[in-house]
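A predicted structure for the sequence below; I have some questions about it.
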Amino acid sequence: MVKRSILAAALTTVCMAALGATAAKADLLSDITSAKKIRIATDLAIPPSGMIDSNMKPTGSDVETAQLLAKDWGLELEFVQTTGATRIPNVQTGKADIIVSTLSVTPERAKVIDFTKAYAALKSSVGCLKSVDVKGWDDLKGKTIAVSRGTTQDTELSKMKDRNLQIARYDDDATMVTAAVSGQADCVATSDTIINQIGVKNPARPFEPKVLIQNFDLAIGVRKGEPQLVEKLNEWIATNLKNGKLNEIYKKFHGSELPAEMRG
């Protein structure tokens, strides 16, 4: 009986310790508050959402969104450089606290991370050289479409097996855009904003959106099991959509306002 009591007590201690560890792990908001610092995964190679300016400082719509968040919360901000493919692993492994990096909300991603409410929007298309005659999906047969690996565009095109699309995958948006600018690719699948940026980088190769893939909500990504952090982020987003600050940031870099239904 004594041995059983000792064993039961030991098991209880182990269970309580495990529960305590789980509780601690699941309170990322407290960790951020205690550290007085927030680590935000942001791709700094996808203008105008994220980029490095002439003074070697981060800038862009996602950068200013992250900066506004840190300022409002009174926190030091650390950018964790990422790509489309590494954004989610960064929060899953604890390298970053949250993701603010043109992260579209999709059912597949919602299985592995949690999303806040939308803070911005993304129109996603297949864009080609203006001189290329493309009016619909059938016109893209036989044409190679460059895409950044791990993005929603990659996922959506991969589903379209019946369309026999030729897909060339690049590790990030920067190398994909370089391929288009340099003449290695005549079509790309990405946001309309990035498509329009190609002609800015090389006026001799102007691109334009040709075929709509989908309109996506952009949200902040958080690892699973952090309801307090998601709730606080949602409150912050709601406040800054209502006061117009998030719309101002978006319009500054993208040249258009957020959808009316998002602005409220």
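In hand now; what should we look at? Residues are numbered from 1 along each chain as shown.

only C-alpha atoms for contact and neighbour calcs from this point on.
Fine.

I'd like to check which residues are in contact with the residue lying closest to residue 199 once chain neighbours are set aside.
Take residue 199 and drop its neighbours on the chain: the residue closest to it by C-alpha to C-alpha, 6 or more residues apart in numbering is residue 206, 3.9 Å away. Neighbouring residues of residue 206 by C-alpha atoms under 8 Å, 6 or more residues apart in numbering: 129, 130, 196, 198, 199, 200.

let's bring in a second one:
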Amino acid sequence: MNNSKILTRTALAAALLAFGAHAALADQLDDIKKAGKVRVAIAIGTPLFSYADANLQPTGSDVDTATELAKDLGVKLEIVPITTAARIPTLQAQRADLVISSLSITEERAKVVDFSIPYSAITIMVAAPKDMKITGYADLAGKRIGLTRATTNDTLTTKEAKGAEIMRYEDDATLITSVVTGQVDIFSSTPSNMGEINKRAPGKNFELKFSQLDSGLGITMNKGEPKLKEWINGWVTTNLKNGKLNAIYKKYHGRDLPADVIKAG
């Protein structure tokens, strides 16, 4: 092979490597800005975080958070409605750019997706009627407990509540209906969901029996998106410091964000 052919092939190989490197460095943040919209996956059916209002329009603290993020990014918001169990799969399948849907930051999830610093928080607890004695996981043995599939509640309860019969529902709205209609009397969920249940079935007198976890929530994105992650972390930090994220949370949940979330900003 003569030198000119060797040089030609070397140049071609270098060009291909450069193209591949450029493609690898391409960032979703640029794609979102070029598209003029950000696709945010939200499970509509989680009271206070994301639910349908009287006009069947999405509302809640996560919806307001997504709205503010899109506005500050300078693009339109496209809500991708999903089930709770589909939050991470939807992101991995590239059907959404972000997930803002009460998704707790956990080590297991962080192996497959990236999280922002906490923008909000959720309390996970076990609740039951006031006259039922439950003080810990051991008291759940032989009892039926309802929860939402593919949540931190599911992971914790499956691990700790040995001997319990776990009833899994596709979203919080279905779980709430199941409790209100008497399909289950014990459930693992959030204080906001317990409040909704007591509003719809006041005679049952559900109360918190024990807390399972206070968990920070992260805006979720696919791995390998450094510019997008940096922008989102900057946005969360700014809006924790200026009080906007706290105001959104307080508007729907009736209380301030936990101090450790605010300090993280």
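Yes, it's here. Keep in mind that what you see is a predicted model, and the values were worked out from it rather than measured.

The residue nearest to residue 199 of structure 1 matches what in structure 2?
In structure 2, residue 206 of structure 1 lines up with residue 205, judged by TM-score structural alignment.

Setting the sequence-adjacent residues aside, check what's closest to the residue most central in space within structure 2.
By C-alpha atoms, centre = their mean, structure 2 has its centre lying nearest to residue 103, at 2.1 Å. Leaving aside its chain neighbours, residue 103 of structure 2 sits nearest to residue 217 (5.3 Å; criterion: C-alpha to C-alpha, 6+ apart).

try residue 208 of structure 1
residue 127 (5.2 Å).

Would you mark the buried spots in the helix or strand that neighbour falls within?
Using DSSP states H and E, residue 127 of structure 1 sits within strand 113-129. For strand 113-129 of structure 1, the neighbour count (16 or more other C-alpha atoms under 10 Å) marks 113-122, 124-129 as buried.

what helices or strands is that strand leaning on?
In terms of contacts (3 or more C-alpha pairs under 8 Å, 6 or more residues apart in numbering; DSSP states H and E), strand 113-129 of structure 1 is packed against strand 187-191, helix 192-201, strand 207-223, helix 227-242, helix 245-254, helix 260-263.

need the longest helix for structure 1.
Counting by DSSP state H, the longest helix found in structure 1 is helix 2-25.

how about residue 120 of structure 1, what's its partner in structure 2?
So, by TM-score structural alignment, residue 120 of structure 1 is matched to residue 120.

these two touch, right, that match and residue 236?
No - the pair residue 120 of structure 2 and residue 236 fails to qualify as a contact (C-alpha atoms under 8 Å) at a distance of 9.6 Å.

anything in contact with each of the two?
residue 245.

what element comes up after the longest helix of structure 1 heading to the C-terminus?
Following helix 2-25 of structure 1 in sequence, per DSSP H and E, is helix 28-35.

Walking through the stretch 51-200 of structure 2, point out its helices one by one.
Taking DSSP state H, counting those that start in this stretch, the helices of the stretch 51-200 of structure 2 run over residues 61-73, 87-92, 107-110, 152-160, 172-180, 191-200.

Figure out which of those is closest to residue 221 of structure 2.
The closest of those to residue 221 of structure 2 is helix 87-92. By C-alpha to C-alpha, the value is 6.9 Å.

coming back round to it: could you single out the nearest of the contacts of residue 206 of structure 1 to residue 244 of structure 1?
So of the contacts of residue 206 of structure 1, ranked by how close each gets to residue 244 of structure 1 (C-alpha to C-alpha), first place is residue 196, at 25.2 Å.

what number of residues lie near that closest one?
By other C-alpha atoms under 10 Å, 15 other residues sit near residue 196 of structure 1.

what's the answer for the one 3 residues further on, then?
Neighbourhood size, residue 199 of structure 1 [other C-alpha under 10 Å]: 18.

list the contacts for it?
So residue 199 of structure 1 contacts 181, 205, 206, 207 (C-alpha under 8 Å, 6+ apart).

List the members of those that persist in structure 2.
Compared against structure 2 with both residues aligned by TM-score structural alignment, their matches' C-alpha atoms under 8 Å, those retain 205, 206, 207.

So which of these is the closest to residue 97 of structure 1?
Distances from residue 97 of structure 1 to these, taken by C-alpha to C-alpha, are shortest for residue 207, at 35.7 Å.

okay, the helices and strands packed on strand 113-129 of structure 1, which one's buried deepest?
strand 187-191 (a mean of 27; mean count of other C-alpha atoms under 10 Å).

ok so, going back, out of the helices of the stretch 51-200 of structure 2, which is closest to residue 249 of structure 2?
Taking those one by one with C-alpha to C-alpha, helix 61-73 is closest: 5.7 Å.

In structure 1, what range does that closest one match?
Going by TM-score structural alignment: helix 61-73 of structure 2 matches residues 61-73.
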